[in-house]
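Peer 1: Just the structure for this:
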Amino acid sequence: MASTTTNPYTTTKEIAIEIPKFIRIYKDGTVERLIGSPFVPPSLQDPDTGVSSKDITISDNPSISARLYLPKLTQSNNQENQKIPILVYFHGGGFCVESAFSFLDHRYLNLIVSQSNVLAVSVEYRLAPEHLLPAAYEDCWTALKWVTSHLANSPINSDPWLTNHGDFLKLYLGGDSAGANIVHNIALRAGVESLSGGVKIVGAFLSCPYFWGLKPIGSESVAGHEQSNATLLWNIIYPDAPGGIDNPMINPVVPGAPSLAGLGCSKLLVVVTGKDSVRDRGVLYYEAVKKSGWKGEVELFEVEDEDHYFHAFNTETENSKNVIKRFASFLQF
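Peer 2: Alright, predicted model coming up:
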């Protein structure tokens, strides 16, 4: 039996905070991400969907980039000026893991784009804890403004896919988990601040939105609520948030939060799953939007017996296919 020896000079780094199986932060500032799929390159034509993708730089300072997706155009509409809806998408991962360039997101966006026939811009925003919130919100707002700037056909930072094929009368936002949280906050901002050329957001889907709050609601457990992963995560990604876990960016229904009547889009789709720990927050958000006086149309779509963000991890199940079909239907009208 082989023996092992311990180096007496080896030191073990001290852990400052950890969310098991998710992220570990050491006292020396080192960050260890415990989940996440590998990066994959864009493809000229995905063999399964026919979708083409490419990576572009939106800003060097701060560093913001994106992966663009263009569906396979049919022969009848393969013209330089053929216009299709635009989806600006924000990936999930608790603001601190995953990427617009990861395998999971690449596969997922290929499916959404092929079934929806939209031009997608999947934003690579800066991650916490190296870049604490509100950095991600600012990056995504900058990315959205970059997209809408193409309406003016400016030669600066212009992308031919957006210029030639983007229909700016059909601009959508979408996101899962933390990305859905971003969608909400960007839509609120769009209700106050104008986008380039007066572009308006038609609709937004929020899938398994990461919302939380100090007081438990619905089926949330009272015991250990303050030590829940949702709370621990917020303390990692936005430790100085005014109001803590009741900051309006994470708890949009807290007293004093901006009115949901100000959402800057015409329709909303909120997707929740029955086994998701944040399920009741998504339902509460849907109900609050309905009661807010918002003039748009809001719909709740629930998938029972499924967990958080399940449809991106296993795209081949019937439930996953149904969610993606629902997105496609939402984005086509």
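
Peer 1: contacts and neighbour counts: CA atoms only from here.
Peer 2: Noted.

Peer 1: what about the strands in the stretch 1-150 of the chain?
Peer 2: 15-19, 23-26, 31-33, 52-59, 64-70, 84-90, 119-124 (DSSP state E, counting those that start in this stretch).

Peer 1: Oops, could you answer that again for the stretch 151-300 of the chain instead?
Peer 2: 166-176, 201-207, 265-273, 297-303.

Peer 1: Make JSON lines out of those and add distance to A328 and mean neighbour count.
Peer 2: Output for the strands of the stretch 151-300 of the chain, formatted as JSON lines (distance: least, CA to CA, whole Å; neighbours: other CA atoms under 10 Å):
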{"stretch": "strand 166-176", "distance to A328": "11", "mean neighbour count": "23"}
{"stretch": "strand 201-207", "distance to A328": "11", "mean neighbour count": "25"}
{"stretch": "strand 265-273", "distance to A328": "12", "mean neighbour count": "22"}
{"stretch": "strand 297-303", "distance to A328": "13", "mean neighbour count": "15"}
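
Peer 1: Any idea which of those strands gets closest to A66?
Peer 2: strand 166-176 (14.2 Å; CA to CA).

Peer 1: neighbouring contacts of that closest one?
Peer 2: Applying CA atoms under 8 Å, 6 or more residues apart in numbering, the contact partners of strand 166-176 are 83-92, 119, 148, 151, 180-183, 199-209, 309, 331.

Peer 1: before we go on, could you also do this sequence so I can check it against the first one:
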Amino acid sequence: METHADEVQIACDAFRIYRSGKMDRLHRPARTPAGLDPATGVTSKDVVLDTSTGLSARLFLPDLGARHSNSSKKLPVLIFFHGGAFLIESAVSPLYHGYVASLAAAAGVLAVSVEYRLAPEHPVPAAYDDAWAALLWAAAAQDEWLAEYGDVARLFLAGDSAGGNMVHNVLIRLASSDPAPRIEGAILLHPWFGGNTLVEGEEAAKAKEMTMIWEFACPDAAGGADDPRMNPMARGAPGLENLRCERMLVCSGEKDWAAARDRAYYAAVGASAWRGSAAWLESEGVGHVFFLEKSECAKARELMDRVVEFVAGS
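Peer 2: Model prediction:
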């Protein structure tokens, strides 16, 4: 019996993936204009980082007047990678513009939200390469805001879902780079990890679906979901002692489909020879990246407060 190329393999609210390799993006968010955000007092602008790849970022500068009494101190620089399964979303969508603006205001950071290339047009590892290039660009203060207001001796990486996965992979890549920027802290918000063997508490059907999405985004994945970029605990993956940051905060939701993997990752980091300090926050009763669309709920405020405390050093 002939296989129909237009058969849908994966369907969700945001996209459809067909057996032929085609993908439909069902939700194309509007582009939020850069500028002053009255709700937070944060000003944003867009910068092209690499003309050859089209890599760009949206920078978020909090209201300096609000911290006038301490205006001589420069701001920590936080590099943010948005989620979306490597396939969808944008640093300039309403969802991520709003979240990163709120984060910059609450934590008092100069945020660099990276507009990395998406699969399938640009298969993974394009996203990882863009994340790496953005880090080096920010660390070199190659922008007037970063040079004037940013403290590049205090670099933070943050990301949600696929973006949290990207944070991990950048931290591992730093171990083989000399010289390498110093990362004070890493914030993994509901990071997307996987594996061919289920971990305790992982739901089989969802794990299978996420493996298919990963293999679609990364056609050259070695071993499917046991590719070290997706499964940091897989045989042959770089040891977690190679993580290059001083502190880490790993967050998940109690009802998050990624929670079991996130707990396993946090436990593995703690059991490794890594010399940094790791903290865990699990938000009760909520699902995957709930804080993006329910940013005003109590659990989202609790999560934001914990991120602010982490950046401040507590």
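
Peer 1: Quick one: residues contacting the equivalent of G256 of structure 1 over in structure 2.
Peer 2: Alignment note (TM-score structural alignment): G256 of structure 1 maps to G236 of structure 2. Counting by CA under 8 Å, 6+ apart, G236 of structure 2 makes contact with P228.

Peer 1: Please report how far G213 of structure 1 lies from N251 of structure 1.
Peer 2: Applying CA to CA, to the nearest Å, the value for G213 of structure 1 to N251 of structure 1 is 5 Å.

Peer 1: residue contacts, W234 of structure 1?
Peer 2: I245.

Peer 1: G54 of structure 2 reaches V114, doesn't it?
Peer 2: No. Applying CA atoms under 8 Å, one finds G54 of structure 2 not in contact with V114, separated by 11.4 Å.

Peer 1: Do you have the helices of structure 1 handy? List them.
Peer 2: Counting by DSSP state H, structure 1 has helices at residues 103-116, 135-148, 160-165, 178-190, 229-237, 279-291, 310-313, 318-331.

Peer 1: Which part of structure 2 matches the third one?
Peer 2: The one in question is helix 160-165 of structure 1. Using TM-score structural alignment, helix 160-165 of structure 1 pairs with 144-149 in structure 2.

Peer 1: ditto for the shortest one
Peer 2: Helix 310-313 of structure 1 lines up with residues 290-293 of structure 2 when matched by TM-score structural alignment.

Peer 1: after superposition, how close is the matching stretch to structure 1?
Peer 2: When structure 1 is overlaid, stretch 290-293 of structure 2 sits 0.7 Å from its aligned residues on average, using mean CA distance after the TM-score superposition for structure 1.

Peer 1: Pull the residues that contact that stretch.
Peer 2: L95, Y96, Y99, G253, C297, K299, A300.

Peer 1: The first one -> structure 1?
Peer 2: Under the alignment defined by TM-score structural alignment, L95 of structure 2 corresponds to L104 in structure 1.

Peer 1: How much space separates its match from N314 of structure 1?
Peer 2: Counting by CA to CA - L104 of structure 1 and N314 of structure 1 are separated by 9 Å.

Peer 1: got it, and N235 of structure 1?
Peer 2: On the measure of CA to CA, N235 of structure 1 and N314 of structure 1 end up 29 Å apart.

Peer 1: what do you get for I324 of structure 1?
Peer 2: On the measure of CA to CA, I324 of structure 1 and N314 of structure 1 end up 12 Å apart.

Peer 1: higher neighbour count, the two?
Peer 2: I324 (21 against 14; other CA atoms under 10 Å).

Peer 1: What lines up with that one in structure 2?
Peer 2: Checking with TM-score structural alignment, I324 of structure 1 has M304 as its match.

Peer 1: So between G54 and V114 of structure 2, which is more surrounded?
Peer 2: Neighbour count, other CA under 10 Å: between G54 of structure 2 and V114, V114 has more, with 29 against 13.

Peer 1: Skip the chain neighbours and tell me the closest residue to the more buried one.
Peer 2: A57 (4.4 Å; CA to CA, 6 or more residues apart in numbering).

Peer 1: Kindly report the same for F310 of structure 2.
Peer 2: F310 of structure 2 sits nearest to L249 (CA to CA, 6+ apart), 7.4 Å away.

Peer 1: Now for the one you found: which residues touch it?
Peer 2: Counted by CA under 8 Å, 6+ apart, L249 of structure 2 has contacts G185, A186, I187, L188, A278, A279, W280, L281, V307, F310.

Peer 1: And for S207 of structure 1?
Peer 2: Counted by CA under 8 Å, 6+ apart, S207 of structure 1 has contacts G174, G175, D176, S177, A180, V270, V271, V272, Y309.

Peer 1: aligned partner of it in structure 2?
Peer 2: Using TM-score structural alignment, S207 of structure 1 pairs with L189 in structure 2.

Peer 1: Check R33 of structure 1 too.
Peer 2: Under TM-score structural alignment, R33 of structure 1 pairs with R25 in structure 2.
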